[in-house]
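Engineer: sequence and predicted model, in that order:
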Amino acid sequence: MCPPDLRPAAALRPEHRDDAGIDPRDDAGGFQPDVSGHGGRVVRPQLARLDGIIPAAGRADEAARALRGGGQRPSGTGRPDGGLVGPDGRRQGDLRPRFDRAVPKDGYAWWYVDALSDDGRFGITVIAFVGSVFSPYYAWARRRGPADAENHCALNVALYGERARRWAMTERGRGAIARDEASFAIGPSSLAWNGRELTIDICEVTVPWPLPLRGKVRVVPSALNEVAFALDGQQRHRWQPIAPCCRVSVDFDHPDLHWRGDGYFDINHGDAPLEHDFQSWQWSRAATRSGAVISYDAIARDHAISPLALHVDHTGRLEPIAPLVDCRLPKTLWRVERSARADAGAPVRVVSTLEDAPFYARSHLAARVHGEDVAVMHESLSLDRFQMPIVQAMLPFRMPRW
């Protein structure tokens, strides 16, 4: 595989000048130390462009075989042996989140951020949806015919930790959103990209108890990745880990919460509902001294999919690796099945079940990956359960629509 062409795109930490009127508290350097809290690794002070990971036409099949861990044939559209990364896995040619991307009827796009605090006590996930994939209102609208994705938008915010657990996911219609290339407003909350960092301003109301949820999250990537991967044989669902290695700043007024930690930022978008093409998946990302290891195990409805395993370092160099050993984990209280990948013979421990829903679970795990003890953010999703009428009837209590 050709090494990537790494070209600096912008300074991660802008030069501070008091005479420019920059408040030092607003500088990314205020929360990004030269050495991170994980094993003393150096955080690269630049954004890097990632080129050359997926070869040009004529070598795509070779790349697909490598990314699938050495399968005998490359996956293809609709092929029964379709791998998780199809042969058209390709550079998007864009290192921006592109909040203005077109979303077809019945389709979706989401921008996902997660982070764990350096001391391991707190966590956060933030997901901004166009065409909220888990919305019961969007599912009901699709039963009447092709549905407008922009009429079903939401910002999901979940805080984890002792005395800091909060959940909000209010769905809003087309009239309550505004989006362009660099920003996305959903009701009173918003996301903004300035070329160097993502800022998320949160002003929501939690459920089931209506409490204010107000704060700011800043996401500073060490590098950016423009490569997107097809997740299914028909290539209707695509995933772009745009910034697998980030430093994240979390500052909330309600609740009073302030911490820093390592995080992750990706983008998913698709042309059809997830439940049409997938039964379930297991996903995880482990923060290592050298970067991050990402594992993606999906079960499609009509063809086999091989697991995907990737390593990305702090310069943005992304490379396929052999999938780690699959380890079964205890089911959640809702009996959602969980499994995670780690080194052979090394136990995987559930540190905390962060989210436990009838069809979905998010967990903080402790595992050994490539000989290193790491913290792992993990999610399990059952789309068969999501489609059950009783689950659809329960969802409005967790996802109100305004």
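Structural biologist: In hand now; what should we look at? Just so it is clear, the structure is predicted and the values come from calculations on it, not from any experiment.
Engineer: switch to C-alpha atoms for all contacts and neighbour counts from now on
Structural biologist: Noted.
Engineer: how about the helices of the stretch 1-150 of the chain, start to end?
Structural biologist: Along the stretch 1-150 of the chain, the segments classed as helices by DSSP state H, counting those that start in this stretch run 60-67, 136-143.
Engineer: setting aside sequence neighbours, what's the nearest residue to Arg401?
Structural biologist: Glu171 (4.4 Å; CA to CA, 6 or more residues apart in numbering).
Engineer: for Pro307, same thing?
Structural biologist: Here the nearest residue to Pro307 in space, its sequence neighbours aside, is Asp297; by CA to CA, 6+ apart that works out to 4.8 Å.
Engineer: use this one as the comparison:
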Amino acid sequence: MRRLELLSPRPLRGESWLDALPALPDTAGAYRWFYADVTAGEYSAVFIFMLGSLFSPRYSVGAPRGALPLQHSAVNFALYHRGRGVRWVLSEYPRALVCQGGRELLIGRSRLEYTRDGRVCLEVDEQCAPFGGAVHARLELQPESFSTEEVQLVPGVPHYWRTLAPRARAWLSVDSEGVRAEGHGYHDTNHGAELLGGRLPGWHWARMHGPEETVVEYHLPGGVAPLRVTASARGTSCERWPVRAEPLRTRVTGWGLRVPERLTSGPGVGTEPRLLESSPFYARLEARQGGLDVMGEVADFRRFHSPFIRWMAHFRTRVERQA
């Protein structure tokens, strides 16, 4: 396949890790989230720290009226065992704090930290949503590859993506479940100056961990060339690849959302993925085969802004009045 554009023209081996958190959003409608996932034995987990929460019906309604992103900060955590959901956390708070000279983000009792020795630590101390028991979870990432430069997802539209640790050693502990596991981790960030679901209606993406290399593909609407990040001990690159000539084969979930029949990221996985999460506007999928592990997401943010979907989202969220 011919490559269209090399966005990171040289391997990034030897570049330093982030010294501090990127700038946080401060205007109505803006957002930033920090995403991390881990595959460790029979377990998978996802941690997301959100400022201007994409899952918040309150921010969806309030942003056009001037609501600010830090007023709708949120922590999301999901734990899966053999493809089955075990715990779900989604808690929204009216503020977030940055500490430790810009290295640490606090939302409620949970925190994200970039340590001085180059690790990423995420700790969740929460209650399951909407009603449920306590969850105490920790993920520590030791990057094995370095970050890419920030990429604008669609030309002329203010939404951006950056892989921060596309391939990492990962240690997961969930004290409330008695889980201790080690595996592969992934970490990135998205941010934008306007609500998703307008000029950028949605996307689907997937990351594949192989024995020596991680590949991430980001597919965008409107004929925009997809992005591909390749990361290993040899370096990290980010490229745009040609749009597929043949249409992507999809299936329809019970909520009517179209998701890929197969998760592909680089060589891909040749089996139908399992649905880890399924909703009218969002799906999370996973597939494992032959030493390859793929996790992906599909999002249609236009659907989320419908009054009915916003109403449904209340039932998967806890709202805390004080941080």
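Structural biologist: It's in. This structure is a prediction, so every number in the text was calculated from the model and none was measured.
Engineer: picking up where we left off before, nearest to Asp232 of structure 1, out of the helices of the stretch 1-150 of structure 1?
Structural biologist: Between Asp232 of structure 1 and the helices of the stretch 1-150 of structure 1, the tightest spacing by CA to CA is seen for helix 60-67, at 12.6 Å.
Engineer: so where in structure 2 does the closest one end up aligned?
Structural biologist: Using TM-score structural alignment, helix 60-67 of structure 1 corresponds to no residues of structure 2.
Engineer: I'd guessed Gly133 of structure 2 sits against Gln127; true?
Structural biologist: Yes - with contacts counted by CA atoms under 8 Å, Gly133 of structure 2 reaches Gln127, the gap being 5.5 Å.
Engineer: these two: which is more packed in?
Structural biologist: The residue with more neighbours, out of Gly133 of structure 2 and Gln127, is Gln127; 18 against 12, by other CA atoms under 10 Å.
Engineer: pull the number of nearby residues for the closest residue to the more buried one other than its chain neighbours.
Structural biologist: Leaving out its chain neighbours, the residue that sits closest to Gln127 of structure 2 by CA to CA, 6+ apart is Ala134, at 4.4 Å. Around Ala134 of structure 2 sit 17 other residues, with neighbours defined as other CA under 10 Å.
Engineer: just Pro247 of structure 2 next, same as before
Structural biologist: 7.
Engineer: got it, and Tyr80 of structure 2?
Structural biologist: Tyr80 of structure 2 has 18 nearby residues by other CA under 10 Å.
Engineer: and Pro389 of structure 1, what's its match in structure 2?
Structural biologist: Taking TM-score structural alignment, the alignment pairs Pro389 of structure 1 with Pro307 from structure 2.
Engineer: equivalent analysis for Ser352 of structure 1, please.
Structural biologist: Correspondence of Ser352 of structure 1 to structure 2, assessed by TM-score structural alignment: Arg274.
Engineer: with Phe229 of structure 1 instead?
Structural biologist: Counting by TM-score structural alignment, Phe229 of structure 1 lines up with Val151 in structure 2.
Engineer: swap in Ala128 of structure 1?
Structural biologist: Across the alignment, which pairs residues by TM-score structural alignment, Ala128 of structure 1 is matched by Phe49 of structure 2.
Engineer: please tell me I have it right and that match contacts Tyr35.
Structural biologist: Yes - in this structure Phe49 of structure 2 lies within contact range of Tyr35 using CA under 8 Å: 6.7 Å.
Engineer: okay, those two: which has more neighbours?
Structural biologist: Under the neighbour definition other CA under 10 Å, Phe49 of structure 2 and Tyr35 were set side by side, and Phe49 has more, 26 against 18.
Engineer: state the distance from the closest residue to Val298 of structure 2 other than its chain neighbours to Phe77 of structure 2.
Structural biologist: Using CA to CA, 6+ apart and skipping the chain neighbours, the partner closest in space to Val298 of structure 2 is His204 (4.3 Å). His204 of structure 2 is 20 Å from Phe77 of structure 2, where distance means CA to CA, to the nearest Å.
Engineer: try Gln127 of structure 2
Structural biologist: From Gln127 of structure 2 across to Phe77 of structure 2, the span is 10 Å (CA to CA).
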